[in-house]
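Enquirer: Sequence first, then the predicted structure, then my questions.
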Amino acid sequence: MGRFLTRISAMLALTMALAGMSANTASAAGAAACRAGTLYLTFDTGSMSQAELIARTLRRHHIRATFFLANEPTINHDSSLDPAWAPYWKALAADGHVFGTHTFDHVYLRSVRGDKVTMRPQFGAQAGKDVTMTANAFCTELRRSAQAFQSMTGQPMAPLWRAPGGRTAPQTLAWAGQCGFRHVDWAPAGFLGDELSSEKFPNQALLDRALRDLRDGDITMAHLGIWSRKDPWAPAVLEPLLTGLEQKGFCFATLREHPRYRDWFQAPTLQSSSPEGRR
C-alpha cells in the first residue's frame, strides 16, 4: 500500500511538473509570436463588397479587429445598417470583434466658426447639404449607428467613434466625449491605402509599404469595400499582409486592449450618457 501511494504521488508530481512546463512553453511561444509587438486592425464600412471575404480571412487567421459602422450604400442595393446585414454583424460580434460608430450618415466636418459647427452628410435625407449641428444633434448622429447595431446584434456598441475622413475639431471631440464616445484615428503607416487609385497605388506597392513601415502599437485603417478602386485591395493585399506581419512576429488585438482606449471602456454606458449629463 505504501509503495502504491508513493507511486501515485510520483505520478502526480510528474503531471504537475509537465503542466508547469506546458504553461511555460505556451507563455514563451506567445512571447515569441509577439516579438515585434501588437497591431490593431480597424475597418470602416464602405461598399461592403469585400465584407464577407474580410470576415473569413480574419477568422482563418484567428484575428480580432475593430469595425466602425456607418449606414452606407452597399453592393446589395441596400445600406450597411439595414436589418438585412444583421446576420453579418451578428457573426462578427460572435467572433469577438469590437464595433464603434462612424456616424450614421457618414457625416463630414466642414467648418467650425465659434460655436457653429457645419457638417455635410454623405448619405441620408440631407446628403450633400451643409447642415449646422448642435451638441445634441451630433450626439444623436453618433448614437444612431450604435442603436442600429444593438438592435441587430443585441450587443452594445463600444464607446468609440471615427470621423469620416478623420476630420475632427476640438468642438466635435468634446461633444463626442460628453455623450460617451472617444475618437479613434490611425497611424500614418496604418493608412493601408485601399481607397486610393489602383493605377497610381497598385496593390503590391501598398503591401510592401505596410510590411515595411508598420510598428508596434500602430492602428491600421481599411474598408469593407471601396466603390472607386478598380483592383480590389482584398484579398490581394489583406491575406499576404496578415501572413507577412505574423511571420515578422506581430500579434493583433482589438482597441479594447489598446493602452490609449482600454480605460475608456470603463466609462458610463452610452445609453445613460448625454451631453448635458457628462459636462
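Expert: Looks like it came in fine. All values reported here derive from a predicted model rather than from experimental measurement.
Enquirer: Every contact and neighbour count from this point should use C-alpha atoms.
Expert: Fine.
Enquirer: Quick check: residue 134 touching residue 117?
Expert: Yes - between residue 134 and residue 117 there is a contact at 7.2 Å, judged by CA atoms under 8 Å.
Enquirer: Looking at these two, which has the bigger crowd around it?
Expert: residue 117 (20 against 15; other CA atoms under 10 Å).
Enquirer: Give me the distance between residue 147 and residue 188.
Expert: In this view, residue 147 and residue 188 are 31 Å apart by CA to CA, to the nearest Å.
Enquirer: who's more crowded, these two?
Expert: residue 147 (19 against 13).
Enquirer: quick one: the helices in the stretch 101-250 of the chain?
Expert: Applying DSSP state H, counting those that start in this stretch to the stretch 101-250 of the chain gives helices spanning 135-153, 170-178, 203-213, 238-248.
Enquirer: Among these, show me which one is buried the most.
Expert: helix 135-153 (a mean of 20; mean count of other CA atoms under 10 Å).
Enquirer: which parts of stretch 160-173 are buried?
Expert: Residues of stretch 160-173 classed as buried by neighbour count (16 or more other CA atoms under 10 Å): 160-164, 168, 172.
Enquirer: Sort out for me which of the residues you listed are in strands.
Expert: Secondary structure assignment by DSSP state E places 160-161 of the buried residues of stretch 160-173 in strands.
Enquirer: how about the strands in this protein?
Expert: Counting by DSSP E, the strands of the chain are 37-39, 42-44, 66-69, 98-101, 107-113, 116-121, 131-133, 160-161, 182-183, 222-223, 250-252.
Enquirer: adding another structure so you can compare the two:
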Amino acid sequence: MPTSVCNKTVYLTFDTGNMAMAETIAAILQRQQVQATFFVANEKTSRGDFSLDDSWRSYWQKLAQAGHHFGSHTYDHLYFQGDGKAGFVRLKPQFGADAGIGKWYDAPALCAELKRVDGRFHDLTGRHLEPIWRAPGGRTSARLIALAEQCGFQHIAWSRAGFLGDELDSARFPNAVLLEQASRNIQDGDIAMAHLGIWSRKEAWAPAVLEPLIDNLKQRGFCFATLPVMTAKSLPLKP
C-alpha cells in the first residue's frame, strides 16, 4: 500500500496532445487523489475535433472543479524556430489558419497567442489560467522566454528525470522500461511531463504507466503538487 506520509514533492504535468488518453488520465488522477498541471493548446484530437472545442467543455470543467492547475501551451501549438532581429522570434503554428507557416512574433503577438488560450479556457470553464506556459516541444530561447515574461507568463519546462517518454517509439522504449526509469529516477522537486495522448506512440502509455508510477512514487514518499508561479531561474530546463 502507498505510504500515507510524504517528505518529497513531484509536479506532474500534461500537455494536450491528441487527447486520446484524456479521460483515462483524468480518471486515474481522481482515483489516486492526485492534482496535476495541464498546459493547454487547441490541438486536433483523435476523435477529429479540437481540444478547446465546445465538445470538450465538460472535460475541462471537471478538471477545473477537481482543483487542477492550467497554463498556456500557445493556442495554435507554436513551435520555436529561432531568434530574429531584436525583439522578434520565429514560430511555426501546427494548427489554425497559418498551420505550417513560420512567422515572426514580437512580444505583443506572442502574448496575444498565450492569452488566447486563457480567454477560450475561461469561456469553457469560468476559470483563468495560471500565469505560466510551456513551449511546444520544449523548444525555447532566452529571448522567447523573456518576451513571454513581458506579459506575465513564466515558462515551465520539465526535469531531465521527469521526461516520462510517452512520445518515444514503443518498440525501443516499452512501457515497462519507461515505468521503471521514472519510478527510480524522479527526485524531490522534479517536474514530470507527459501528454493527454500522442500520435507517435503505438503502445498506449497512460493505462500501463501512469497509475503504477503514482503508486511507486507514493511508496518512495512523494506528494503530488500543482505548479506554483516560480521565477525563471528556479525552473529546470529541458536538456
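Expert: Great, that's in hand. These numbers come from a predicted model, not from an experiment.
Enquirer: picking that back up, any idea which of the helices of the stretch 101-250 of the first structure gets closest to residue 34 of the first structure?
Expert: Set against residue 34 of the first structure and scored by CA to CA, these come closest in helix 238-248, at 8.5 Å.
Enquirer: With the second structure overlaid, report how far that closest one is off on average.
Expert: With mean CA distance after the TM-score superposition for the first structure, helix 238-248 of the first structure departs from the second structure by a mean of 0.9 Å once superposed.
Enquirer: what stretch of the second structure lies opposite that helix in the alignment?
Expert: Aligned by TM-score structural alignment, helix 238-248 of the first structure corresponds to residues 210-220 of the second structure.
Enquirer: Stretch 177-188 of the first structure too?
Expert: Taking TM-score structural alignment, stretch 177-188 of the first structure hits residues 149-160 over in the second structure.
Enquirer: measure the matching stretch end to end?
Expert: Stretch 149-160 of the second structure end-to-end distance (CA to CA) = 23 Å.
Enquirer: What of stretch 71-80 of the first structure?
Expert: 5 Å.
Enquirer: Then stretch 101-111 of the first structure?
Expert: 21 Å.
Enquirer: try stretch 226-246 of the first structure
Expert: Stretch 226-246 of the first structure has an end-to-end distance of 26 Å (CA to CA).
Enquirer: What of stretch 226-239 of the first structure?
Expert: First residue to last in stretch 226-239 of the first structure (CA to CA) measures 17 Å.
Enquirer: Repeat that for stretch 205-221 of the first structure.
Expert: Stretch 205-221 of the first structure has an end-to-end distance of 16 Å (CA to CA).
Enquirer: Centre-most residue in the first structure?
Expert: Taking CA atoms, centre = their mean, the centroid of the first structure lies closest to residue 66, which sits 1.8 Å from it.
Enquirer: which bit of the first structure covers stretch 117-129 of the second structure?
Expert: Going by TM-score structural alignment, stretch 117-129 of the second structure sits over residues 145-157 in the first structure.
Enquirer: coming back round to it: for residue 213 of the first structure, state which of the buried residues of stretch 160-173 of the first structure is nearest.
Expert: When these are compared against residue 213 of the first structure (criterion: CA to CA), the nearest one is residue 162, at 22.7 Å.
Enquirer: Correct me if wrong: the closest one contacts residue 181.
Expert: No - between residue 162 of the first structure and residue 181 no contact is recorded; they are 9.4 Å apart, counting by CA under 8 Å.
Enquirer: who touches the match of helix 238-248 of the first structure?
Expert: Outside stretch 210-220 of the second structure, the residues that touch it by CA atoms under 8 Å, 6 or more residues apart in numbering are 1-4, 6, 25, 28, 32, 179, 182-183.
Enquirer: Which among those residues count as buried?
Expert: 25, 28, 179, 182-183.
Enquirer: Reformat the residues you listed as TSV; add distance to residue 93 of the second structure.
Expert: Formatted as TSV, these follow (distance: CA to CA, whole Å):
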residue	distance to residue 93 of the second structure
25	26
28	31
179	32
182	31
183	34
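Enquirer: Out of those residues, the closest to residue 15 of the second structure would be?
Expert: For those, the nearest to residue 15 of the second structure is residue 25 (11.8 Å; CA to CA).
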